[in-house]
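Trainee: Sequence first, then the predicted structure:
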Amino acid sequence: MRPDPQTSPRPESSPLPYGRQSVDEADVAAVVECLRADRLTQGPQVERFEAALCEASGAKHAVAVASGTAALHLASLATGVKPGDVGVTSAITFVASANCIAYCGGTPHFADVDPRTGLIDVASLSEAVDRLAASGTPPKALVPVDFAGQPADLPGVRAVAERVGAAVIADGAHSLGAAYRLPDGTLRRAGEGALADATCFSFHPVKPVTTGEGGAVVTNDEGLAEAVRELRTHGIHRDAARLTRPDEGPWYYEQAGLGYHYRVTDLQCALGRSQLRKLDAFLTRRNAVAEQYRTALEGAPFLGRLEPLTVRTETVRHGYHLFVVRLIPRDGETEEAVADRRRGLFEALHRRGVLVQVHYIPVPMQPFYGGDVSAFPGARAYYAGCVSLPIFPGLGDGEVRRVIDVLSECLDEDAAADSAESR
């Protein structure tokens, strides 16, 4: 039997990544069973996984695809984004949240974030949408991001979208299993309900559950789901009512439009179904690790120096795909100085085997998107001081303590170096 990382901890000197998959013998057995079956792809496991996703998210329809990026691309196409259109997404996200608009021939624009949460700032989004509408190009799609596992303000985003008739494509790559409360008190899971036309999940190894690589579009719109299914398989369909040559033969199919090879395999879906059975346990553990970090950050030596991202009052269950801490600026300290301290902290942690990461570089900083983040003060402030600590279901309590202790050592070294420089 393969050891359970929670009962058989890694050696104390082993590097701790910011995230990793948690695969057990049940997962291995599910894949082996699929390998011994008749179909490795386009078989029954795909539909079974999609049904399990509907149960996990509360959505009426799910379409499994090759990656979270493919899910965003197909959702954009299915909601009608085309060449010449514009879309708006968060300045703090992985580039796929913007690229999905560009893949369709559209132009992505950006809204700022609240630096305390990393989530899209609805006021900034509203300003961007109004500015684009006034210029004669109202956005066709808005792509809010459930950052770090915390759901975005979907009621606020939907209200902005309805002013200009835009679709809402929620990037839920971090948030499968998370939940939030609507203003009327109704509980909603990420992907559930009609506030988003579609929600896109990712099943990369560091995400809430994994299929190795993979993604899905979930929606309550049957027509949108059917459009995504067709687009994921080259634009091919076998709908007798739509065939131009209905009497050609039982083998016949037609390509009605340009689609893609974005299918996912039965092997991946067998793993995904097994992983989904553990989603609740995975999120419980992620929240337990987050609580240990939050408790530590409330005391010395962290208080006033490091802070976690703020949890919105609407968030009922956080997905904690990431646990992000931010350096608190000192009196009069510039963003550049904060960023220098962040780099020093990052490198010091890596030297000690705590492999923190930075999520994310503001997308407007990328050369492809102009390389200029000056219009997004919230994104700049967030990015200058952010570091993602290790968090994943297999992270043991002793390893959490190790991260906290090493983080404390690095902060003390930083303070000693500053003291020496000031003398």
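Mentor: Everything's here; your move.
Trainee: can we go C-alpha only for contacts and neighbour counts from here?
Mentor: OK.
Trainee: List the buried residues for stretch 270-288?
Mentor: Within stretch 270-288, the residues that qualify as buried by neighbour count (16 or more other Cα atoms under 10 Å) are 270-276, 279, 282-288.
Trainee: Tell me, how many residues neighbour residue 124?
Mentor: Taking other Cα atoms under 10 Å as the neighbour definition, residue 124 ends up with a count of 18.
Trainee: and it, what element?
Mentor: Assigned by DSSP states H and E, residue 124 belongs to helix 122-134.
Trainee: who does the next helix or strand after that helix touch, helix- and strand-wise?
Mentor: Sequence-wise, the next helix or strand downstream of helix 122-134 (DSSP H and E) is strand 141-143. Using 3 or more Cα pairs under 8 Å, 6 or more residues apart in numbering; DSSP states H and E as the contact test, the elements touching strand 141-143 are strand 86-90, helix 154-164, strand 167-171.
Trainee: Pasting the second one now:
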Amino acid sequence: MDRTELHHQVRQVVDTTPVWDLHTHLYPPTFGTPMAGGGRHGADPRGLMLWGIDELLTYHYLVAEVFRVVPSRKLPYDTFWKMTKEDQADHIWQHLFVERSPVSEACRGVLTTLARLGLDPSDKNLAGYRRWFAEQDPDKHIDRVMEVSGVSRITMTNDVFDDNERERWLADGRVGSDPRFAPVLRFDPLVCDWPTAAKKMSAWGYETTEEISPRCIAEVQRFLGDWINRIGALYCAVSLPPTFRYLGPDDRQASSVIFREAILPALEERNLTMALMIGVTRGVNPRLTLAGDALEKADVMSVSRLCADFPNNRFLVTLLSRENQHELAVAARKFDNLMLFGCWWFLNNPSLIEEMTRMRMELLGLSFAPQHSDARVLEQIVYKWAHSREIIAKVLADKYADIAATGWPITEADMRRDVQLLLCDNFARFVAGE
């Protein structure tokens, strides 16, 4: 088979293999939706299921981008945030799509999404898109979006320290029972801000104090067990700043003590994986709110120390800085309890996805999870997976061509096996402890 035919066949296999999206910020309708849909579903202003054209256009990537072209001296931040969601979307559409070509990845993503949902992206009037989305039943719309994107299951991020989400779980334990969505327990303050976490947990009935004691450790483990059981967590997760350090068994930092003595033993006992997302610097420009976060390089050696000191724990890891990626891939060669995943946030751009996927494949073979969507708006999984599949197929086809040139045969069965590993089974087997 020549190279052109090989690339075509690999692309077809990648495009038709269902993916398990291993990290998102998406929710089913049971968590409430701020936008009414289908004429039967009322709006919940605090709802967590984000969907529709206005949510797509006011995604924080596009908010940051629009302030590049309409700076705050012309439209003050406070004025923008006081605008309605629809007016914000109109502003972004006008300045990023109508008055200039929408060439950024975030803009292109909106167009890919509209096209793949059967809408006409050349229509520059938002009214038609708004009518179409308003007509959709949110629950059925999820099925359609998953079918179009080729996503077989969506993994949530369930933040126990977020009052809005926590109250929903406590009010109705069935809120997370939608089989399309896998729950994940997230608890950043336990590691990033122990005094705040201790205070909140104490108010919730756990015997925790700012001074970490054996009793505190036991109560953190009880807290984790309660919430792991309540939501049926697939794995646990934290997002950490670039300043995070784990120095070893004698490290007395609160974050290290909580990790070493409470979190990791509790997860080992339950055979649960710990996901670490490291590198975000919060609030570099707080006036942009969520769009104001940035990044710095993380300490990869801290990840290696955790893997070495806790060989019976499993770590899913993604780092935010491009400069960390080679060192992290080398670390993954040393520890079989470390699984690399995805091209996170500022790395979710085609040039960087290709560079990272190619480098990881050259160092790790097929033993990693190349992508996750990190989607906050439902329809984003359409474009994030469409764009990523194209790149994954290109890199994999190039690697097949390299080994085929040596005389090693590549069959369609080989391709289907390998792509299944990359898009689903590597992650599924890792979190299952297989």
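Mentor: Arrived safely, thanks for sending. The model shown is predicted, which means the values in this text are computed figures rather than measured ones.
Trainee: Quick TM-score on the pair, please.
Mentor: Here the superposed chains carry a TM-score of 0.30, computed using TM-score structural alignment, normalised by the length of the first structure; 198 aligned residues with a Cα RMSD of 6.7 Å.
Trainee: hang on, the earlier thing: so which bits of the helix holding residue 124 of the first structure are buried?
Mentor: Buried-residue list, helix 122-134 of the first structure, by 16+ other Cα under 10 Å: 122-126, 128-130, 132.
Trainee: The spatially closest residue to residue 149 of the second structure that is not a sequence neighbour - how many residues pack around it?
Mentor: Closest residue to residue 149 of the second structure in three dimensions, ignoring its sequence neighbours and counting by Cα to Cα, 6 or more residues apart in numbering: residue 382, at 4.5 Å. As a burial measure, residue 382 of the second structure scores 26 neighbours (other Cα under 10 Å).
Trainee: what's downstream of the helix or strand residue 382 of the second structure falls within, the next helix or strand?
Mentor: When secondary structure is defined by DSSP H and E, residue 382 of the second structure falls within helix 380-404. Tracing the chain C-terminally past helix 380-404 of the second structure and defining elements by DSSP H and E, one meets helix 412-420 next.
Trainee: Show me what the next helix-or-strand element following that following helix is packed up against.
Mentor: Downstream of helix 412-420 of the second structure, the next assigned helix or strand under DSSP H and E is helix 426-432. Counting contacts by 3+ Cα pairs under 8 Å, 6+ apart, helix 426-432 of the second structure is packed against no other helix or strand.
Trainee: What are the boundaries of the helices in the stretch 1-150 of the first structure?
Mentor: Using DSSP state H, counting those that start in this stretch, the helices assigned to the stretch 1-150 of the first structure run over residues 25-35, 44-57, 68-78, 96-103, 122-134.
Trainee: burial measure for residue 359 of the second structure, as a count.
Mentor: By the measure other Cα under 10 Å, the count of residues near residue 359 of the second structure is 16.
Trainee: by contact count, what packs against the helix or strand harbouring it?
Mentor: Under the criterion DSSP H and E, the helix or strand holding residue 359 of the second structure is helix 350-364. The criterion is 3+ Cα pairs under 8 Å, 6+ apart, and the helices and strands that helix 350-364 of the second structure contacts are helix 325-334, helix 380-404.
Trainee: Any buried residues in it, and which?
Mentor: Taking 16+ other Cα under 10 Å as the neighbour-count basis, helix 350-364 of the second structure is seen to contain the buried residues 353-354, 356-361.
Trainee: again, but for stretch 223-233 of the second structure
Mentor: Neighbour-count burial for stretch 223-233 of the second structure, with 16+ other Cα under 10 Å as criterion, is recorded at 223-224, 227-228, 231, 233.
Trainee: Pick the one among those closest to residue 140 of the second structure.
Mentor: Relative to residue 140 of the second structure, the closest of those is residue 231; by Cα to Cα it sits at 23.4 Å.
Trainee: Could you measure from the nearest residue to residue 160 of the first structure once chain neighbours are set aside over to residue 189 of the first structure?
Mentor: The shortest distance from residue 160 of the first structure to any residue that is not its chain neighbour, by Cα to Cα, 6+ apart, is 6.0 Å, and that residue is residue 126. For residue 126 of the first structure, the distance to residue 189 of the first structure equals 24 Å [Cα to Cα, to the nearest Å].
Trainee: now swap in residue 283 of the first structure and tell me
Mentor: 13 Å.
Trainee: for residue 63 of the first structure, same thing?
Mentor: Taking Cα to Cα as the measure, residue 63 of the first structure and residue 189 of the first structure are separated by 18 Å.
Trainee: Turn the buried residues of helix 350-364 of the second structure into JSON lines, including distance to residue 188 of the second structure.
Mentor: Putting the buried residues of helix 350-364 of the second structure into JSON lines (distance: Cα to Cα, whole Å) gives the following:
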{"residue": "353", "distance to residue 188 of the second structure": "26"}
{"residue": "354", "distance to residue 188 of the second structure": "30"}
{"residue": "356", "distance to residue 188 of the second structure": "26"}
{"residue": "357", "distance to residue 188 of the second structure": "28"}
{"residue": "358", "distance to residue 188 of the second structure": "31"}
{"residue": "359", "distance to residue 188 of the second structure": "30"}
{"residue": "360", "distance to residue 188 of the second structure": "28"}
{"residue": "361", "distance to residue 188 of the second structure": "31"}
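Trainee: No more questions from me, cheers.
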